[in-house]
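Colleague: need coordinates for the below:
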Amino acid sequence: MNPSQTLAFALIRRRSVTPADDGCLAILAGRLERLGFACETFVSGPPDLRVTNLWAVKRGTAQRAGKLLAFAGHTDVVPPGPIGAWTSDPFSPVVRDGRLYGRGAADMKTAIACFVIATEEFVRRNPSHGGSIAFLITGDEEGPGVDGTVKVVELLKARGECIDYCLIGEPTSVSTLGDTVKQGRRGTLSGALCVHGVQGHVAYPDLAENPIHRAIPPLAELAAQQWDAGDEYFPPTSWQISNIHAGSGANNVIPGSLSIDFNFRFSKASTAEDLKERVRAILDRHNLRYDIAWTLGGEPFLTLPGELMTAITDAIHAVVGVETTRSTSGGTSDGRFIARICPQVVEFGPPNGSIHKVDEYIEVALIEPLKNIYL
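Modeller: Below you'll find the predicted structure:
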C-alpha cells in the first residue's frame, strides 16, 4: 500500500461516528508534530457529546510566512446503519475489486490522509518553504455542527488570526476525479411552523377551526413562490416542506394544531431576514394564527476566481488531465464558517457517489492522484 492508503486504513479503523473521535485526531497530530507543526486540540460541547477539534500550524521562514494555506475537513462519520447490510465491517477497511471499502472512505478520511501525506512530501522537498500551512480538522461536521469548526473559527477570530486560502477535502467529484470543485455553497434557513386551530368533532365543523384547511392555501402560495432568480453562480432559492403533522390519531377529530417543518436553500440574491419577512407576509395575508421558530444553519458563501481556484484547477489538469467545473450545488459544509475568516475557500475531493451509503468506497486507483493534486 502507498502511504496515503495506509493512513486512510488507520483512520477508517477508528469508529468515529459523530461526534466521537476515537483517536483520529491524535493520529493526525502525531504525524504533523513530527513535521514541525504546532498542534492545538480544542474540546467543546456538553459532557455526553464532547467534540474534539485540531488546529495545527507550520509557519514559513520568509517574510510572506503570513500567507497561510489551510487544509480543512472532518474525521467524524455518519452512522453505518445496519451492519448486516454491509458486505464487510464498515470499520475494518478492505480492498475488493480495486475499491477501498469502509465508512469514511469517500467522506472524508481518505482525503485527510492525502492532505497529510502531500504535506509530508512537500515539507521534505521544501524544508525552507516560505509560506505557512495549517490543518483545521473537526469531529463535528456530520452532526449538529455547533461545537466543531465554528468554535475554532471563533477562537481564531478572537486571536486575530486569519487564513488566506482554505482547501476543504469534501467529496465533490461526480463522474471522475477532478471534474467538479465547489466554489461556494447555498445558505440554509429552516422554519418550524405551528398553525393554531380549534379542536372539535368532525361532525360539527362550525364549532371547530381546522388548521389543515386554513394552512393549505398559504402553503400552496409558498410552494409556488419564486423567491429569487439566482445569479451566475447560484441557482434560484428553493423552499421545501420536509415534515408535516396534525391530528390525534382518531379520524373523527378535527385537530387543534398543525406542525410544519420547512427549509430554504438560498442564494446570495436573497437574505435570511428577507425570506423570513416574505413568509410572514404570506401567512398574515391569509389570517393564520401561528407561531414560527427559525434556525439559520448557515449563510451562503462564494469564492470568486483567484489564486486558490487557479492553483486547484491547474493541479487537477496537470495530474489527471481533467477540465474542472465550478459548482455551488449540494448541501452545506464547514466552508460556511471558515469563509468568515478566509476570503478564498474551495472544496475538492474524491467522487461522492457512495457517500453516506452502505458499502461506502473510493477507487484505490484515485488515491495517489488525489494526493498528488493536493501536493
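Colleague: make it CA atoms for all contacts and neighbour counts henceforth
Modeller: Noted.
Colleague: surely residue 189 touches residue 300?
Modeller: No - between residue 189 and residue 300 there is no contact under CA atoms under 8 Å: 10.3 Å.
Colleague: mind listing the shared neighbours of those two?
Modeller: Here residue 189 and residue 300 have residue 266 as joint contacts, going by CA atoms under 8 Å, 6 or more residues apart in numbering.
Colleague: and the residue most central in space within the chain, how far from residue 186?
Modeller: With distances taken as CA atoms, centre = their mean, residue 333 lies nearest the centre of the chain, 2.3 Å away. Separation of residue 333 from residue 186 (CA to CA, to the nearest Å): 10 Å.
Colleague: and if you look at residue 154?
Modeller: Counting by CA to CA, the gap from residue 154 to residue 186 is 21 Å.
Colleague: okay, the two: which has more neighbours?
Modeller: residue 186 (27 against 16; other CA atoms under 10 Å).
Colleague: report the buried residues of the top helix by length along the chain.
Modeller: In the chain, assigned by DSSP state H, the helix with the most residues is helix 109-125. Using 16 or more other CA atoms under 10 Å as the test for burial, helix 109-125 gives 109-120, 123.
Colleague: how about stretch 342-361?
Modeller: 342-356, 358-361.
Colleague: and that stretch, end to end?
Modeller: 31 Å.
Colleague: got a list of what residue 146 touches?
Modeller: residue 140.
Colleague: from residue 177, how far out is residue 322?
Modeller: Using CA to CA, one gets 8 Å for the distance from residue 322 to residue 177.
Colleague: ignore the last one, residue 257
Modeller: Between residue 257 and residue 177 the distance is 49 Å, computed by CA to CA.
Colleague: please generate a structure for the following sequence too, so the two can be compared:
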Amino acid sequence: MLSFSHELKYIFEELTGVEKQKQIDILSNLIAIQSVNNHEDQVADYISSLFEPYKSQGVKIERVTYAPHRDSLVVTIGKGEKVLGLSGHEDVVDAGDRQAWNSDPFKATIKDGKLYGRGATDMKSGLAALIVAMIDMLESDSVPGKIKLFATVGEETGEYGAAQLTKEGYVDGISGMLIAEPGNEMSEVGFTSKGVIDYIITSIGKGAHSSQPEKGINAIDHLIDFANEVKPLMAQFNKVDPVLGKLTHVQSLFNGGEQINSVPAKAVIKGNIRTIPEYPNKVVFDALNNLVGKLNQKEGYELSIRYSFPEEAMPGDANSPFIKLIKKVHDQMYDEPLVANGQSGASDGSEFLHAKGDFSIALLGPGNGTAHQSNEYVDVAVYHKSVEFYKQFASAFFE
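Modeller: All right, here's what the predicted structure looks like:
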C-alpha cells in the first residue's frame, strides 16, 4: 500500500486535463473581472453562480453589501459545530502603466508555466483555489465538516469587507481561519503580522502676501514643527517583536501652500505607521493626539488629526495547534518544509481577529513576490497543487 504522502502525490499527478482546465478557467474568469477597489459585486456574482448548482446539498450563499457595487460573500457548506473559515479578497490594485505589461492585465495569459494577470498572485489565485477545493468536496460528496468561505471587498484599501463581516457577526464561532494570501509559492505560512496606522495632519494658517508675512500665519511652518517632533516621539516605541521587528514610521506625503508669493494658509502631511502587537493602536493614537494637543497650545497653531482605516497588529503563535496542523499536512504533500513567519503587511486577519471565539488565523496561498507589480503572475503548478492542499487540510482539520 502507498504511504499517505505518496497517495497525495499520486492523486495530484493524476488530475485530468479537464479538471486542470476547470481550475484555470475559474481563475481566468476572476482575473477578467476588473475589481480595482470597486465592482466586487461582479466577483460575488460569479462566485455565487459557481455554488448555485449545489444549493440542494445545503449550500448557503449570503451577500453582504458594503456599498453600491461592493458585495462581500459568505458561502457555507457542510454541517457541524466546528467551523473552518477560509478567506480571500475580491478586489485588486490598479494595473498601473499598461505599457509595462507584456500582456493584457485583465486577460489571463499562460506562458512558460506561469499565469499572468492582475490579481494572479494577490490574491485571485488563492481565492480561486479555495473555491475549487470547496466545489470538488461538494461534487465528490466529501465535505468533512462545516466550512465557511469569506470573500471580501476592499482589502487593498482598508479591509472594509472583513471589518463589516466581523462586526455583523458572520465570523463569530469559527474554530480556525485560513486566509489564502500569497505564501511564497506555498512555502511560507504567516501566523502574525504588523498593523497599520495611516494618519493625516492638517494645519490651518492665515494667508497673506509674502512681502508682509507678519500679517499671515504660516501653516507649513507649524506642520514642520509637527514633523520634527513626531519622529523622536515614534522612536520611543522601541520594543522589538521577536518575529516582526520594530514599529516603523514613515512621513510619506506633504502638501501645502497656494503659490510662491503667498503665506500658506493650509498644509497637510500624511504618515504611515506599521505597528507590532507590543503596542496596541490606542497607545500610538494617544501619543499622536497628545502631540497635536501640545502644539495647539502655541499661539496661532491650528492642527487637526484623523486616521484612515487603522488596523491592529495580528498576534499569533508559531507553535499553535492550528499552525502545527498546517505544517503536518504541508509536509505530507511538499518536499521542502513549511516556514512559519511574520508579515509586514496587514491583511483581513487584522479584522477577523476581533470576532467572538477562540481561534487561530494563518495566511497561506499560492503566489509570490509579484503582488502589485507589472506582469504579476502565479506558477500554474503551484496553483493546481494548492487546491489539493486546501482539500487535505480541511479533511485533517475535522479529524
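Colleague: thinking again about what came up before, please identify which helix or strand holds the residue nearest to the centre of structure 1.
Modeller: Using DSSP states H and E, residue 333 of structure 1 sits within no helix or strand.
Colleague: quick one: map it onto structure 2.
Modeller: When structure 2 is aligned by TM-score structural alignment, residue 333 of structure 1 is paired with residue 347.
Colleague: just residue 294 of structure 1 next, same as before
Modeller: Under TM-score structural alignment, residue 294 of structure 1 pairs with residue 307 in structure 2.
Colleague: isn't its match right up against residue 202?
Modeller: No - distance between residue 307 of structure 2 and residue 202: 11.6 Å, which falls outside the contact criterion (CA under 8 Å).
Colleague: between those two, which has more neighbouring residues?
Modeller: Set side by side, residue 307 of structure 2 and residue 202 show more neighbours around residue 202, with 21 against 13, by other CA under 10 Å.
Colleague: can you tell me which residues contact the more buried one?
Modeller: 223, 266, 267, 268, 269, 303, 304, 305.
Colleague: which contacts among those does structure 1 share?
Modeller: For the contacts of residue 202 of structure 2, the subset whose aligned partners also touch in structure 1 (both residues aligned by TM-score structural alignment, their matches' CA atoms under 8 Å) is 266, 267, 268, 269, 303, 304, 305.
Colleague: how much space between the last one and residue 223 of structure 2?
Modeller: Same thing as residue 305 of structure 2. Relative to residue 223 of structure 2, and taking CA to CA, residue 305 of structure 2 is found at 11 Å.
Colleague: now do the fifth one
Modeller: If you measure residue 303 of structure 2 against residue 223 of structure 2 using CA to CA, the figure is 8 Å.
Colleague: who has more neighbours out of those two?
Modeller: More neighbours surround residue 223 than the other of residue 303 of structure 2 and residue 223, with 25 against 22 (other CA under 10 Å).
Colleague: now do the more buried one against residue 180 of structure 2, distance only.
Modeller: Separation of residue 223 of structure 2 from residue 180 of structure 2 (CA to CA) stands at 41 Å.
Colleague: more neighbours, residue 257 and residue 177 of structure 1?
Modeller: Higher neighbour count among residue 257 of structure 1 and residue 177: residue 177, with 25 against 21, using other CA under 10 Å.
Colleague: so where do the helices sit in structure 1?
Modeller: 3-12, 24-34, 109-125, 149-158, 211-224, 272-285, 307-320, 335-338, 364-374.
Colleague: in stretch 320-337 of structure 1, what counts as buried?
Modeller: Neighbour counts over stretch 320-337 of structure 1 (16+ other CA under 10 Å) mark 320, 322, 324, 326-329, 332-337 as buried.
Colleague: tell me the two of these that are most distant?
Modeller: Taking CA to CA as the measure, the buried residues of stretch 320-337 of structure 1 span a maximum distance of 30.4 Å, between 320 and 337.
Colleague: name the nearest residue to residue 34 of structure 2, sequence neighbours excluded.
Modeller: residue 106 (6.7 Å; CA to CA, 6 or more residues apart in numbering).
Colleague: and that neighbour, what does it touch?
Modeller: Residue 106 of structure 2 neighbours (CA under 8 Å, 6+ apart): 31, 32, 33, 34, 117, 118.
Colleague: from those residues, which is closest to residue 61 of structure 2?
Modeller: residue 33 (20.1 Å).
Colleague: against residue 339 of structure 1, how distant is residue 237 of structure 1?
Modeller: 20 Å.
Colleague: next: residue 316 of structure 1.
Modeller: For residue 316 of structure 1, the distance to residue 339 of structure 1 equals 23 Å [CA to CA].
Colleague: residue 70 of structure 1 too?
Modeller: Taking CA to CA, one finds residue 70 of structure 1 at 12 Å from residue 339 of structure 1.
Colleague: map residue 44 of structure 2 onto structure 1.
Modeller: In structure 1, residue 44 of structure 2 lands on residue 25 (TM-score structural alignment).
Colleague: need the contact list for its match.
Modeller: Here residue 25 of structure 1 is in contact with 52, 53, 54, 75, 137 (CA under 8 Å, 6+ apart).
Colleague: give me that answer again for 7 Å
Modeller: Neighbour list for residue 25 of structure 1: residue 54 [criterion: CA atoms under 7 Å, 6 or more residues apart in numbering].
Colleague: does residue 350 of structure 1 really touch residue 181, like I thought?
Modeller: No - judged on CA atoms under 7 Å, residue 350 of structure 1 makes no contact with residue 181 at a distance of 10.0 Å.
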